[in-house]
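Participant: have a look at this fold, sequence not included:
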């Protein structure tokens, strides 16, 4: 993690839209301290390259949420598991609310709407290269905080003095069901389908659960409940 020799930030860009791919690369090209090592339109190709020592050496990966083969969320989840030191910056042409929870849960450092990349992407890249998250108003509105890179592994789970038997009393059955689904690797849409509600309701369950558990992020809350043997 961090900047390469000479202060260069080494990046990869993953986007299924060739025009967007070129646009993101152009934005990065305006940053003198950055160099794009490779770019691809396929999530599976990105994962292959991350595992190849000849093309790995990355500080930051920019990932579109809507790829043709596998989702950007799944790409980031696997990258975080296999290459824990890489900063992950998500981008989307859609409203970010639909991805926020999953983006934070899979270890992204921020999520940016494509219409804001010119003004926000440079800062996000510089922070991610240092392993730091960039919070957004949209995420904080849902009580979601993006984790720093170091916070994605071995997180400092705060139990706030709760005993294991206290937690189910503090979380409703729906909130516990929501957290169990996330712990099983479900996306927000999958959680909504499992519970028979919409994604907005799932966000509400999640936000209330995090507040009750005094957890800053979804991964922290899941780790806390797992530590207590409740998942």
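Facilitator: It's in. From a predicted model like this one, the values you see are computed outputs, not experimental measurements.
Participant: from here on, just use CA atoms for contacts and neighbour counts.
Facilitator: OK.
Participant: what sits up against the longest helix anywhere in the chain?
Facilitator: Ordering each helix of the chain by length in residues (DSSP state H) puts helix 199-213 first. Outside helix 199-213, the residues that touch it by C-alpha atoms under 8 Å, 6 or more residues apart in numbering are 98, 101, 142-144, 159-160, 167, 170-171, 174-176, 178-179, 188-189, 191-192, 216-218, 221.
Participant: next structured bit after it?
Facilitator: helix 218-227 (DSSP states H and E).
Participant: buried sites along the longest helix of the chain?
Facilitator: Using 16 or more other C-alpha atoms under 10 Å as the test for burial, helix 199-213 gives 199, 202, 203, 205, 206, 207, 208, 209, 210, 213.
Participant: on that earlier part again, can you say which of the contacts of helix 199-213 are buried?
Facilitator: 101, 142-144, 159, 167, 171, 175-176, 178-179, 188-189, 191-192, 216-218, 221.
Participant: helix, strand, or coil at residue 35?
Facilitator: Recorded secondary structure, residue 35: strand (DSSP: H, G, I helix; E, B strand; the rest coil).
Participant: that one: neighbour count?
Facilitator: 16 (other C-alpha atoms under 10 Å).
Participant: touching, it and residue 6? I think so.
Facilitator: No: contact criterion C-alpha atoms under 8 Å: residue 35 and residue 6 do not qualify, at 11.8 Å.
Participant: check which helix or strand residue 111 maps to.
Facilitator: With DSSP H and E as criterion, residue 111 is part of strand 110-113.
Participant: packing partners of that strand?
Facilitator: strand 87-92, helix 100-105, helix 117-129 (3 or more C-alpha pairs under 8 Å, 6 or more residues apart in numbering; DSSP states H and E).
Participant: let's have the ones you listed in TSV, adding distance to residue 26.
Facilitator: Shown next, in TSV, are the helices and strands packed on strand 110-113 (distance: least, C-alpha to C-alpha, whole Å):
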stretch	distance to residue 26
strand 87-92	15
helix 100-105	24
helix 117-129	10
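Participant: one more to weigh against that first structure:
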């Protein structure tokens, strides 16, 4: 079930949040998040907090220190937040992950969805973060209306579904790296920048039908069902392999 939640009018879901793990690169922001969520849910509900993504991955891999839900910053000093989410999701199939960022949500939305998180929310609204936590703990995904309206192909999965997909996308423990042609890559790059099919064609000197043909080929190579998913997969590939 997908729950679209407006940041200005969030429906509160009546289910207890038990243990929260919080990761944020900025110590002051980490303190503010921890303080607010402790007020909302109780001091004992903050299981741990840290500034390092690799430390968070280590804590989540241990059943004794694994939180009920992980609140993960995307901008970290020691690692890429998206990659840490994917690493955790590859090994943990029952813990929801909620991405947070101070950047526009579109910057990370597609990539974190592909990495197996259950939603993304802006840091600027602490009340919304608390509501989003309750949402995903209750067995839903959190999709802000601003993303539902501007990124219609965006789709968040539940933890088990995301784990199975990511597990299937790996071979011998290594992510499979589809190879796109230069033309296919150029088209995906422009789509990722928000250009329309017409704009992509004008930039590359191609007809709209030709652009669509190349896009279908790229989607097939990436194993994507939609253009949005192809963009997300390509973004993950570039972050992982430095393409």
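Facilitator: Yep, that arrived. All values derive from a computational prediction rather than experimental measurement.
Participant: which residues touch the aligned residue in the second structure for residue 152 of the first structure?
Facilitator: By TM-score structural alignment, residue 152 of the first structure lines up with residue 162 in the second structure. If a contact means C-alpha under 8 Å, 6+ apart, then residue 162 of the second structure has 89, 93, 115, 116, 117 as its contacts.
Participant: residues contacting the equivalent of the third one over in the first structure?
Facilitator: The alignment partner of residue 115 of the second structure in the first structure, by TM-score structural alignment, is residue 106. Each residue near residue 106 of the first structure by C-alpha under 8 Å, 6+ apart is listed here: 73, 74, 76, 77, 80.
Participant: how much space between residue 106 of the first structure and residue 30 of the first structure?
Facilitator: According to C-alpha to C-alpha, to the nearest Å, residue 106 of the first structure and residue 30 of the first structure sit 29 Å apart.
Participant: for residue 78 of the second structure, grab the count of nearby residues.
Facilitator: 12.
Participant: so it makes contact with residue 53?
Facilitator: Yes: with contact defined as C-alpha under 8 Å, residue 78 of the second structure counts as touching residue 53 (6.5 Å).
Participant: any idea which residue sits dead centre in the second structure?
Facilitator: Centroid-nearest residue in the second structure, with C-alpha atoms, centre = their mean: residue 112, separated by 1.8 Å.
Participant: ok, for that residue, nearest residue in space, not its chain neighbours?
Facilitator: Nearest non-adjacent residue to residue 112 of the second structure, counting by C-alpha to C-alpha, 6 or more residues apart in numbering: residue 82, 5.7 Å away.
Participant: do the same with residue 77 of the first structure
Facilitator: residue 106 (4.7 Å).
Participant: what of residue 96 of the first structure?
Facilitator: residue 113 (6.5 Å).
Participant: from residue 40 of the first structure, how far out is the one you found?
Facilitator: 19 Å.
Participant: and residue 30 of the first structure, by the same measure?
Facilitator: 20 Å.
Participant: who has more neighbours, the two?
Facilitator: In terms of neighbours (other C-alpha under 10 Å), residue 40 is the more surrounded of residue 30 of the first structure and residue 40; the figures are 18 against 11.
Participant: I figured that one hits residue 14, correct?
Facilitator: Yes: applying C-alpha under 8 Å, one finds residue 40 of the first structure in contact with residue 14, separated by 5.1 Å.
Participant: among the contacts of residue 106 of the first structure, who's most crowded?
Facilitator: residue 76 (30 neighbours).
Participant: start to end distance for stretch 220-234 of the second structure?
Facilitator: Span of stretch 220-234 of the second structure from end to end, C-alpha to C-alpha: 12 Å.
Participant: any idea which helix or strand carries the equivalent of residue 84 of the first structure over in the second structure?
Facilitator: By TM-score structural alignment, residue 84 of the first structure lines up with residue 93 in the second structure. Using DSSP H and E, residue 93 of the second structure sits in no helix or strand.
Participant: and what about the residue nearest to residue 93 of the second structure when sequence neighbours are not counted, helix, strand or coil?
Facilitator: Nearest non-adjacent residue to residue 93 of the second structure, counting by C-alpha to C-alpha, 6+ apart: residue 160, 4.8 Å away. Secondary structure of residue 160 of the second structure, reduced to three states by three-state DSSP: helix.
Participant: pretty sure residue 160 of the second structure is touching residue 90, no?
Facilitator: No: the pair residue 160 of the second structure / residue 90 is not scored as a contact, 10.0 Å apart, by C-alpha under 8 Å.
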